[in-house]
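*Asks:* give me a 3D structure for the following:
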Amino acid sequence: MQHVDRIIHWVLSSLALETSVFHLGQYCGQWRASLAGRARAGYHLVLHGQCWLHVPGRQAPLRLSAGDAVFFLRDIPHHLGPSDDAAACLPVAVMQPLGVPLAGGTGLACGFFDFRAGMAEALLAPFPDYLVLPADAPAAPGIRALFELIEQEARHSGAEASPLVARLVELLFFYVIRALSAREEVARGLWPMLRSAEFSALVLELIRHPERDWSIEAMAARVHMSRATFCKRFAAACGEPPATFLQLLRMKIATRLLDDGAAIAQVAERVGYRSESAFAKAFLRATGLQPGAWRRRAQASTTASLAATQM
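*Replies:* Have a look, this model is predicted:
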């Protein structure tokens, strides 16, 4: 589990996750809450009371209770409401401050996740559009403690949500990635490797030291296998040959370094390429862009985000 959690930590760092709070309060009577239509990932936390989750065309209405959470990795139609009848969930009631729980009321914390462009598509692509994390999930003790902290902080936030609420939700997202990576249907790429006791330690080494000369023989020796056995078992666990997986992992690390403003020659060296031109060719195959073009796009995105926050 330690290997898995370290890799998840690397993933979240690579995503440059930023969390914001959009709704924080409680509803009573007829109401409807949704984050859909904003082209962003989002979350709903049920702090007290109960409600129903409606995801048209995906599943039957699902009852949610205090301590349950829903995380949308992609923007899809959905809403929460007080009834299992979608038509009865009307946007009538106005959200009230949390304060003292209202009789029959539902306390919610809702908001958005923003990820680093490019990395999110690569690392989160194998996951489903959304995940319901119930209060009685295997990781419930940790989740429950976070929920209690979020609710306590929310009740003392006043009209404007405390920044600490968003930071606590980021911690909660760690449990989301852990739960998703354990799903058997996520059967390709990085995530199934985390379920493999024989390969998770190797993946952590590749992440920590992508600059090393990781030949097939070197990787096989790291897990104490012959070359043939290693290639066969690796491909069966990952869905990709070892060399392909290593190159994709190096390119994911390279995109993060470029996003952070590192020089192309430095990035090439740090991900194991002796030649800047060889790195550029591999990067172009993996991302469809030259390293310089990728970095300029990242810089333009950062500039636009800073300008937006100053408006």
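*Asks:* all contacts plus neighbour counts: C-alpha atoms, from now on.
*Replies:* OK.
*Asks:* which residues in the stretch 201-311 of the chain form helices?
*Replies:* Along the stretch 201-311 of the chain, counting by DSSP state H, counting those that start in this stretch, helices occupy 216-222, 227-238, 242-259, 264-270, 276-287, 291-309.
*Asks:* quick one: the third one to helix 227-238, angle?
*Replies:* Translated: helix 242-259. Orientation check (axes from the mean of the first three to the mean of the last three C-alpha atoms, to 10 degrees): helix 242-259 against helix 227-238 gives 60 degrees.
*Asks:* do the fifth one as well
*Replies:* Calculated by the same axes, to 10 degrees, helix 276-287 forms an angle of 40 degrees with helix 227-238.
*Asks:* quick one, helix 276-287 and helix 291-309 angle?
*Replies:* 60 degrees.
*Asks:* identify the residues contacting helix 276-287?
*Replies:* By C-alpha atoms under 8 Å, 6 or more residues apart in numbering, the residues outside helix 276-287 that reach it are Q247, L248, M251, I264, A265, A268, E269, Y273, L289, Q290, P291.
*Asks:* from those residues, which is closest to Y175?
*Replies:* Proximity of these to Y175 (C-alpha to C-alpha) peaks at L248, which lies at 24.8 Å.
*Asks:* want to put them side by side, so please do this one too:
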Amino acid sequence: MDPLTSLLQEVRSCGAVFGRNLLEPPWAVRFADQGALTLVTLLRGEGWIVPEGTTGEERRYGSENRYGGAGGAVPVRLGPGDVAVVTGPEPFSITDDPAAATPPLFVVHPDRCTTADGCDIGEDVILGLRTCGNSEDGPTVLLTASYQATGRVSERLLGGLPRTLLVPHDAPDPVLELAAVETGRDAPGQQAVLDRLLDLLLLSTLREWFARPEACPPGWYRALGDPVAGRALRLIHARPERAWTVDALAAEAGVSRATLARRFTALVGRPPMAYLTEWRLTLAADLLARTDATVASIARQVGYRTPFALSAALKRVHDTRPVELRAATGGAPTADKPSTRA
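*Replies:* The predicted structure is shown next:
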């Protein structure tokens, strides 16, 4: 198992909110739903993603920012078929003209959609199931999907992404076309279908983004292509509970201890054992927050022989203990009782 697979297994859609928008210029839609991640695509027409706080000058000169950036407030242009990912809970808008500052047709909140002045949207905006807009025959078809992603594993993935990233597409994408059709359906199991479609769209978009020359992928992603560091990374993510040492990882990779340590550190940005500890504690933190497993059980799952060893590692690296971490995240009590989860 590679790191991207490990991360995406934890950042999976559950109850994704899909929306299809049929729009006639001028138009704008504001997103204030505090979603950790929002996928945006235009099936027809063109538009702009405008982060909150964009200045007038940035709105006028946003056309230079075609592929997204490292996290500024400059608008990002979307063409037909392009797929963008917006990360973080900060509000943003999508509009046909960033310089016009068009009032939003509606605002997406965590639990509802409203007009710009806070009133519930009416039938003039609701055009069908999961479909809104200002014209059923509008030349622009905007598809969005957002969901929450919580926990330390999610933070590792989202922390490696810019505020807005964009992957251009010049040819029709059958997955996008299927998503557009399924967004308007109301069949049994529909939410599960939409969730899995979003997972597929996110995975394919991230892989394409990381491979682009303008991207700056995290060290662990760059290291995956290396036969030595990549092999060690896959072993760590596949078997975090194993009693790994640098010697053991080097033997599996078929190189000397010194070679593994040098290649891994150069590509990933930290030594193998430091990365292993970081990954184990990331997994432990999410297990403490999301399950009722005992600390002893969690310790064994992530590679610590005793709960005391896990507690000491958390204290040393994050200055916290399992009971404190679980209480802070609202997780289950830490009493050593039988668990309903492995």
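*Asks:* can you give me the TM-score here?
*Replies:* The TM-score (TM-score structural alignment, normalised by the length of the first structure) is 0.79; 287 aligned residues with a C-alpha RMSD of 3.0 Å.
*Asks:* of the helices of the stretch 201-311 of the first structure, which is nearest S20 of the first structure?
*Replies:* Among the helices of the stretch 201-311 of the first structure, helix 291-309 sits nearest to S20 of the first structure (C-alpha to C-alpha), with 13.0 Å.
*Asks:* mind putting the helices of the stretch 201-311 of the first structure into a markdown table with mean neighbour count and distance to L131 of the first structure?
*Replies:* Listed next are those as a markdown table, based on neighbours: other C-alpha atoms under 10 Å; distance: least, C-alpha to C-alpha, whole Å:
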| stretch | mean neighbour count | distance to L131 of the first structure |
| --- | --- | --- |
| helix 216-222 | 17 | 34 |
| helix 227-238 | 16 | 22 |
| helix 242-259 | 20 | 24 |
| helix 264-270 | 19 | 35 |
| helix 276-287 | 17 | 28 |
| helix 291-309 | 14 | 28 |
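*Asks:* distance to R32 of the first structure for those helices - can I get that in a markdown table?
*Replies:* Supplementary listing: these in a markdown table, determined by distance: least, C-alpha to C-alpha, whole Å:
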| stretch | distance to R32 of the first structure |
| --- | --- |
| helix 216-222 | 53 |
| helix 227-238 | 41 |
| helix 242-259 | 38 |
| helix 264-270 | 48 |
| helix 276-287 | 40 |
| helix 291-309 | 29 |
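*Asks:* nearest to Q26 of the first structure, of these?
*Replies:* Smallest distance to Q26 of the first structure across the helices of the stretch 201-311 of the first structure (C-alpha to C-alpha): 27.8 Å, for helix 291-309.
*Asks:* helices or strands up against the closest one?
*Replies:* helix 242-259, helix 276-287 (3 or more C-alpha pairs under 8 Å, 6 or more residues apart in numbering; DSSP states H and E).
*Asks:* can you rerun that using 6 Å?
*Replies:* Packing partners of helix 291-309 of the first structure (3 or more C-alpha pairs under 6 Å, 6 or more residues apart in numbering; DSSP states H and E): helix 242-259.
*Asks:* count the neighbours of A187 of the first structure for me.
*Replies:* 18 (other C-alpha atoms under 10 Å).
*Asks:* show me what L168 of the first structure lines up with in the second structure.
*Replies:* Here L168 of the first structure is matched to L197 in the second structure, going by TM-score structural alignment.
*Asks:* ok, that match - how many residues close by?
*Replies:* Residues lying near L197 of the second structure (other C-alpha under 10 Å) number 20.
*Asks:* how near is it to L161 of the second structure?
*Replies:* Separation of L197 of the second structure from L161 of the second structure (C-alpha to C-alpha, to the nearest Å) stands at 21 Å.
*Asks:* same check, this time on E241 of the second structure
*Replies:* Plainly put, E241 of the second structure is 28 Å away from L161 of the second structure if you go by C-alpha to C-alpha.
*Asks:* quick one: which of these two has more around it?
*Replies:* Neighbour tally, E241 of the second structure and L161, criterion other C-alpha under 10 Å: the higher count belongs to L161, 23 against 17.
*Asks:* aligned partner of that one in the first structure?
*Replies:* Counting by TM-score structural alignment, L161 of the second structure lines up with F127 in the first structure.
*Asks:* hmm, A36 of the second structure is touching T150, no?
*Replies:* No. Using C-alpha atoms under 6 Å, A36 of the second structure is not in contact with T150; the gap is 7.9 Å.
*Asks:* which one of those two is surrounded by more residues?
*Replies:* A count of neighbours by other C-alpha under 10 Å puts A36 above the other of A36 of the second structure and T150, at 18 against 14.
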